[in-house]
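Undergrad: 3D model of this:
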Amino acid sequence: MMTLEELKQYALLHVKTHSFTAIDPLDVLNSIDAPSCEESTKGAWDQQWVSAAEKCLREKAVDDAIQCLNFARFPFPHTKQQEKASKQLTDVFEETYGRQDVRKYTLERNGRTFSVYTSNLRSNLPCLLVLGGIVSVKEQWKVFLEVGKRLGFSVIITECPGVGENSGIYDAASYKMLGQILDSFSLKVNVNHTFIVGMSFGGHLAIKQALEDDRIKGITTVGAPLHSFFKEYSDIDVPFLTQTTLAHVMGKNLGDVADTLSSFALSQAELRALHIPLTYVFSRKDEIIPVREKEFLLENGQNIRLYEFDDVHGSPNHLDMIQKIVPLSVLKQSESKKFIIRLGLALMLTLNKWKKRGGKR
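TA: Prediction:
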């Protein structure tokens, strides 16, 4: 069972990724004294975040409410309250942003459905495909629906199998889902020039698909597992929260995860065969991705741009820099002619580096 300490540690790292206006998230955390419970219980993780979301909705702070509901269902729905929060999150998102240029499509793979949100679909624009890892719902990446349009891309955001509205099973062939997405939008978007931003496990899926899909021209990832994580899973001190989430998305018992994961690993030959630009953000204190992944990347990568931070998984304490690195990487990889935006991002990134002295490239 996931401990309350683990849940709160995650939340403390990630509340800073959203500027709350209607509530103080620390007050919510301090009001929680139990993990999520099957029965609606005051003081439980899911109940307190749902209550906070309801307050945000009353005050018309929709983005705050979505973030609270995201915390409520974290890391995946395993109580009725969490399932309800997950559905409400999607409903609120669609009701709010579906009125704008955001459209939702539901696709099917192996008899299971998954959904994507899109914006700015134009046949003459390159495609920006975004997905998170095994805990990130697609609604978390809303900013790309807005920013991608300004950067000159048609944007598609989705989620890993087993996450959010993706009812698929996470397995060694899950990366093929990305190719199916590109096939589905080939008449609406210039998928022959696709750039992927894949966070964590989503980055691994992107690399696997790119090895057999020349429509993908560049990948940007933050903390993607590559080889060692999958091959040495049993020997790595992986947080229990990650272990149980992997078991959930894979549809397996905890004890059966390690043997299956070995087949997910990228080989040296595969990474050496990847010649498209790959921007990788590595965290030195990553509690999930072993340091050997950086060595594997540098020894075998062919076209690598590495950023490294003294931080935990996802480098949440360097979010201000990552918010510049990611769009700048996509613009460079696509050889975008939006030179003013590129220059502005580069200058802001340099300023952030000068202030923190924490990142290096």
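
Undergrad: CA only for contacts and neighbour counts going forward, please
TA: Fine.

Undergrad: for T3, see how far away V62 is.
TA: As judged by C-alpha to C-alpha, to the nearest Å, V62 and T3 stand 29 Å apart.

Undergrad: then W141?
TA: In terms of C-alpha to C-alpha, W141 sits 27 Å off from T3.

Undergrad: between those two, who's got more neighbours?
TA: Higher neighbour count among W141 and T3: W141, with 18 against 12, using other C-alpha atoms under 10 Å.

Undergrad: that one: what secondary structure?
TA: helix (DSSP: H, G, I helix; E, B strand; the rest coil).

Undergrad: tell me who's in contact with it.
TA: V130, L131, G132, I157 (C-alpha atoms under 8 Å, 6 or more residues apart in numbering).

Undergrad: mind running it again at 7 Å?
TA: Residues near W141 by C-alpha atoms under 7 Å, 6 or more residues apart in numbering: none.

Undergrad: so which residue is smack in the middle of the protein?
TA: G132 (1.8 Å; C-alpha atoms, centre = their mean).

Undergrad: just give the nearest non-adjacent residue to V15, would you?
TA: Sequence neighbours aside, P25 is the residue nearest to V15 in space, at 6.9 Å (criterion: C-alpha to C-alpha, 6 or more residues apart in numbering).

Undergrad: another one to check against the first:
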Amino acid sequence: MSNDVAELKQYVLAHVSAQNASADGVLARIDDDGDGPRSWTTQWIRAGEEREQAGDLLAATTFYNLARFPFVDSPGRAEALRRCVAVFDRWRRTVPGIERLELRLPGGVVRAWAAGLSTTERRPVLLMTGGIVSIKEQWAPILPELARYGFAAVVTELPGVGENELRYDLDSAALFGVLLDAVAERADTSRAYALALSFSGHLALRAAPSEPRLRGIVTAGAPVAAFFTDKEWQAAVPRVTVDTLARLTQTTPATVFDHVRNWALTPQDLAGVRIPVAYVASGRDEIIPPADPALLRTHVRDFRTITHDDVHGSPAHFPHTRLWTLAQVLEMSGADPRHRAAVDGALAQVEGGRA
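TA: As a prediction, this is how the structure comes out:
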């Protein structure tokens, strides 16, 4: 079953914005989600090849990533993911300090990119994860910056996404502890923070009460409870979200919401989150119901939030979101005041400031 191309074009925009890319020219050449010359994967791969041949490896990585969006369901998308990872690997070899991690677990292999790990200078850990449609190569270019801010930073994927072979299920919150165990000899894992975007924010909130090494969570557009239980809201959730969630949970679009209904976090669960939580909400979010950030506001004792007048992912506000989430991480971790001042200063220059 092919994806709805109009919906793909709509929901890819937040990811284009997050990667500082331009998509208009490519999107105009796409007519379908098959394997023909004007298909989604063909056109994005062609754009990636052009950037790769020009030597712009990060741009090529971005376009190969968009070719496999929203998930791998065909040979074309599998090839796009392979190229995306390979070209990013070429790029990171030109940037000192980024390394590849592989964790072989009973449920499959988890792969990650990391920077700032050291046996002699054990830094606090920042774990960064995306949602159900974003892979680690989308976020990993920020690793050198995070290392400059004093973190041992690890970027990986939600189970079932990209190169993460684990199944996405109710136990997936254990991923944070597994990652911390893996870097324990080269980082100060007693001081760990999660920059867990979208659906991985839900996992971080679930993990927090039983994972004492987590000292703070920063998220954006994360489901909490109503997304999993509100049948009326679920009826209007975009098809791309439903199809992707079904794929990752190994269910079907018709049964996926029944499958995840018991994933909702309760007020009692949230009362057990005794660490700071920062949340970016979108006022016109068509995926995450407003009841979800409202529940956090009521039941998480240290909660701070901003709301953009935007759709899911707030693509028109990405510069502000990027700086605000980074400022929250730096504040929670007690980072060098000079770094905090620099980020705060940049944030003040962005429309909306610290609102």
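
Undergrad: one step back: any idea what the residue nearest to the centre of structure 1 aligns with in structure 2?
TA: Under the alignment (TM-score structural alignment), G132 of structure 1 maps onto G130 of structure 2.

Undergrad: spit out the contact partners of its match.
TA: Contacts of G130 of structure 2 by C-alpha under 7 Å, 6+ apart are E157, L158, A196, L197, S198, S200.

Undergrad: what residue in structure 1 is paired with the fourth one?
TA: So the one you mean is L197 of structure 2. For L197 of structure 2, the residue aligned by TM-score structural alignment is M199.

Undergrad: cool, and A187 of structure 2?
TA: Using TM-score structural alignment, the partner of A187 of structure 2 in structure 1 is V189.

Undergrad: which ones are touching that match?
TA: Contacts of V189 of structure 1 (C-alpha under 7 Å, 6+ apart): L121, R122, S123, N124, L125, P126, C127, S154.

Undergrad: in these, which residue is surrounded by the most others?
TA: Within the contacts of V189 of structure 1, most neighbours by other C-alpha under 10 Å means C127, with 31 neighbours.

Undergrad: do you know how far that one is from V191 of structure 1?
TA: Distance, C127 of structure 1 to V191 of structure 1, using C-alpha to C-alpha: 6 Å.

Undergrad: post-alignment, the lengthiest helix in structure 2 versus structure 1, mean distance?
TA: Across structure 2, the longest stretch assigned as helix under DSSP state H is helix 75-92. Comparing helix 75-92 of structure 2 with its match in structure 1 after superposition yields a mean distance of 0.8 Å (mean C-alpha distance after the TM-score superposition for structure 1).

Undergrad: that helix aligns to what range in structure 1?
TA: Helix 75-92 of structure 2 maps onto residues 80-97 of structure 1, going by TM-score structural alignment.

Undergrad: now which residue in structure 1 aligns to L158 of structure 2?
TA: Using TM-score structural alignment, L158 of structure 2 pairs with C160 in structure 1.

Undergrad: tell me the SS of that match?
TA: Under three-state DSSP, C160 of structure 1 comes out as coil.

Undergrad: before we move on, what about the one 10 residues further on?
TA: Put simply, Y170 of structure 1 is coil when judged by three-state DSSP.

Undergrad: next up, the contacts around it.
TA: P161, G162, V249, M250.

Undergrad: what's the closest of the residues you listed to V116 of structure 1?
TA: Nearest to V116 of structure 1 out of the contacts of Y170 of structure 1 is P161 (C-alpha to C-alpha; 12.1 Å).

Undergrad: count the neighbours of that closest one for me.
TA: The number of residues near P161 of structure 1, taken as other C-alpha under 10 Å, comes to 24.

Undergrad: show me what contacts it?
TA: P161 of structure 1 neighbours (C-alpha under 7 Å, 6+ apart): S167, G168, I169, Y170, V249.
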